[in-house]
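Participant: Attaching a predicted model along with its sequence, questions to come.
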Amino acid sequence: MTNILIVDDDIHILNLIRIHLSEQGYQVFQAKDGMAALEILQKQPCDLAVVDVMMPFMDGFTLTKEIRRRYSIPVILLTAKNQIEDKEQGFEAGTDDYLVKPFEPKELCFRIKALLRRYDKQPQESLLQIGNTRINKKSYEVTIADRTILLPLKEFELLYFLMANPMRVFTRDHLIQQVWGFDYDGDVRTVDVHIKRLRERLLPYTDDFQIKTVRGVGYSLEAKRE
């Protein structure tokens, strides 16, 4: 059975989500604040977390960062605000998706299903390697030979996804969904900016792979042929 953690200080929201997710066959665990949520995660493995932004003791942004640091599970942030600054802060904290209150429980359910499918397709190992280049999802470090590089969060997640799926071509929209989440409403050209920065950061240190532009389609990571 799939375990879902719901974190919200509003008991009505907790009950509403619990009822709908239980009807979908999920096992639901509830917490009223971030501290309680971390205690649950220490005792009970969960497959996904739905986290409210505004909570006492530890807000949703901080909790998301802690979940991302300790566990490899998707996170959906809930918020009563629809400001672009709040969305930006959420994605910088590491959330996979973003839902603004009030929302339809049915929409939350299909977003959960989409994220679970996405994570199921990704490799379970936290360490990927191509040539002398290693990327560690637990420590968020990229190591090239004996040099360690720390990348901004979205650049790291973009590189990790491409390295996990070498020789495959992805559209900008697909990369946006995988790295920024389904609710991202910025310009898809942000992918171009992040790819450009990745190339600039990595080019001086490795030729183990190239992130190639596939004209009219998107991008592909191609490993160096021996």
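Facilitator: Structure received.
Participant: okay, CA-based contacts and neighbour counts for the rest of this
Facilitator: Will do.
Participant: so Ile4 sits right up against Cys46, yeah?
Facilitator: Yes - judged on CA atoms under 8 Å, Ile4 makes contact with Cys46 at a distance of 5.8 Å.
Participant: Buried ones in whichever strand or helix holds Arg197, by neighbour count?
Facilitator: Here Arg197, judged by DSSP states H and E, is contained in helix 190-202. Neighbour counts over helix 190-202 (16 or more other CA atoms under 10 Å) mark Val191, His194, Ile195, Leu198, Leu202 as buried.
Participant: Nearest to Ile11 among the residues you listed?
Facilitator: Nearest to Ile11 among the buried residues of helix 190-202 is Val191, at 38.6 Å by CA to CA.
Participant: just checking, the closest one touches Leu175?
Facilitator: Yes - if you go by CA under 8 Å, Val191 and Leu175 touch, sitting 7.4 Å apart.
Participant: Point out the other helices and strands that whichever strand or helix holds Ile19 packs with.
Facilitator: Using DSSP H and E, Ile19 sits in helix 11-23. Helices and strands touching helix 11-23, by 3 or more CA pairs under 8 Å, 6 or more residues apart in numbering; DSSP states H and E, are strand 3-7, strand 27-31, helix 105-121.
Participant: Try it again at 7 Å.
Facilitator: Where contact means 3 or more CA pairs under 7 Å, 6 or more residues apart in numbering; DSSP states H and E, helix 11-23 is packed against strand 27-31.
Participant: so after the strand it packs on, what's the next helix or strand?
Facilitator: Counting by DSSP H and E, the next helix or strand C-terminal to strand 27-31 is helix 34-43.
Participant: ok and that following helix relative to strand 27-31, angle-wise?
Facilitator: Angle, helix 34-43 to strand 27-31, by axes from the mean of the first three to the mean of the last three CA atoms, to 10 degrees: 140 degrees.
Participant: try this one next to it:
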Amino acid sequence: MPRILLIDDDAQLGEPLDAYCRRFGFEVTQATRPSEGLARLRAGGFDAVILDVMLPEQDGFAVCRTIRAESDVPVVMLTARGEVTDRVVGLELGADDYLPKPFEPRELVARLATVLRRPRSVPADARLRFDGLAIDPVARSVEREGTPVELTGTEFELLLLLAREPGRVFTRDDILNRLRGHDAELYTRAVDIVVSRLRRKLEPLAAIKTLRNAGYALSLRPLPHA
């Protein structure tokens, strides 16, 4: 049974959430203070973290930063009123997903199940390999069926973003938030243009799929990384 660590100062939340999650095969343990939560996480045995933004001692963003410096355990952040700024900051710090308060427990369970299915522990500099495609983050090179592919900086960053989490759907806003630091001129409509150029350069591979009204995802099958 996956063990979930809840870091939230609402002492009334943990017990009923644990009772609900056990119906879906998850066990929830609560820590009401960040120091307690980090100590429990460092002791090991947890498969994911539910992390509130509003906490005593330090806010959830600082806790998320600490967790990411020490672990790749999946983190779902709870954000007040679903504030866009909170969501963006949390994702930039390495959170895997977010959920606005108040939340429906069933939605939280669904999000936990999703992040737990994602592959973990791939080093940032690891060569990424897929059916017909190889990406070297260090050399910033791409090979399509053994042939080098010339990409612009933004095209490479977009491909790398999709390849680090194959199958995950990235919205245009996700892509903008992740890549704007690499291309200050990137804007929402430009995302579609960059995707279109990248898709053509990777042909005949059907590497990038479009999900209508949702976003983009890498559709190639991952191979063991080198």
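Facilitator: Received the coordinates, thanks. Nothing here was measured: the structure is a model prediction, and the numbers come from that model.
Participant: Off-centre distance for stretch 17-35 of the second structure?
Facilitator: In this view, stretch 17-35 of the second structure has its centroid 21 Å away from the chain centroid, taken as CA atoms, centre = their mean, to the nearest Å.
Participant: Tell me the buried residues in that stretch?
Facilitator: Buried residues in stretch 17-35 of the second structure, counting neighbours by 16+ other CA under 10 Å, are found at 17-18, 20-21, 26-34.
Participant: Which members of these are the farthest-apart pair?
Facilitator: Tyr20 and Pro34 (23.4 Å).
Participant: residues touching the residue lying farthest from the centre of the second structure, list them.
Facilitator: Distance from the C-alpha centroid of the second structure peaks at Thr147, with 29.9 Å (CA atoms, centre = their mean). Residues in contact with Thr147 of the second structure (CA atoms under 7 Å, 6 or more residues apart in numbering): none are found.
Participant: again, but for Arg18 of the first structure
Facilitator: Contacts for Arg18 of the first structure (CA under 7 Å, 6+ apart) come out as Val28.
Participant: Show me the residue at the heart of the second structure, geometrically.
Facilitator: Centroid-nearest residue in the second structure, with CA atoms, centre = their mean: Asp96, separated by 3.4 Å.
Participant: you'd agree that residue is up against Val75?
Facilitator: Yes - in this structure, Asp96 of the second structure is within contact of Val75 by CA atoms under 7 Å, at 5.3 Å.
Participant: Please enumerate the shared neighbours of the two.
Facilitator: Between them, Asp96 of the second structure and Val75 share no contacting residue, judged by CA under 7 Å, 6+ apart.
Participant: what about Asp125 of the second structure, which SS state?
Facilitator: At Asp125 of the second structure the chain is in coil, as set by DSSP: H, G, I helix; E, B strand; the rest coil.
Participant: Who are the contact partners of it?
Facilitator: Pro137, Val138.
Participant: same check, this time on Asp47 of the first structure
Facilitator: Residues near Asp47 of the first structure by CA under 7 Å, 6+ apart: Thr2, Asn3, Ile4, Ile73.
Participant: which residues does the first one contact?
Facilitator: Neighbour list for Thr2 of the first structure: Tyr26, Gln27, Asp47 [criterion: CA under 7 Å, 6+ apart].
Participant: ok, and the closest non-adjacent residue to the last one?
Facilitator: Same thing as Asp47 of the first structure. Asn3 (5.3 Å; CA to CA, 6 or more residues apart in numbering).
Participant: same deal with the second one?
Facilitator: Here the nearest residue to Gln27 of the first structure in space, its sequence neighbours aside, is Asn3; by CA to CA, 6+ apart that works out to 4.7 Å.
Participant: State the distance from Leu127 of the first structure to Phe161 of the first structure.
Facilitator: 12 Å (CA to CA, to the nearest Å).
Participant: For Ala69 of the second structure, the count of nearby residues, please.
Facilitator: Neighbours of Ala69 of the second structure under the rule other CA atoms under 10 Å: 11.
Participant: and what of Leu221 of the first structure?
Facilitator: Neighbour number of Leu221 of the first structure under other CA under 10 Å is 21.
Participant: thinking it is in contact with Arg199, fair?
Facilitator: No - counting by CA under 7 Å, Arg199 is not a contact partner of Leu221 of the first structure; they are 11.1 Å apart.
Participant: hmm, back to that, translate the residue nearest to the centre of the second structure into the numbering of the first structure.
Facilitator: Taking TM-score structural alignment, the alignment pairs Asp96 of the second structure with Asp96 from the first structure.
Participant: If you count contacts, what does the longest helix along the second structure end up packed against?
Facilitator: When the second structure is scanned for its longest helix (criterion: DSSP state H), the result is helix 188-202. Under the contact criterion of 3+ CA pairs under 7 Å, 6+ apart, helix 188-202 of the second structure touches helix 172-179.
Participant: how distant is the helix it packs on from the center of its chain?
Facilitator: The answer for helix 172-179 of the second structure is 12 Å, by CA atoms, centre = their mean.
Participant: With stretch 46-62 of the first structure instead?
Facilitator: 14 Å.
Participant: Name the residues of that stretch that are buried.
Facilitator: Going by 16+ other CA under 10 Å, stretch 46-62 of the first structure has these buried residues: 46-55, 59-61.
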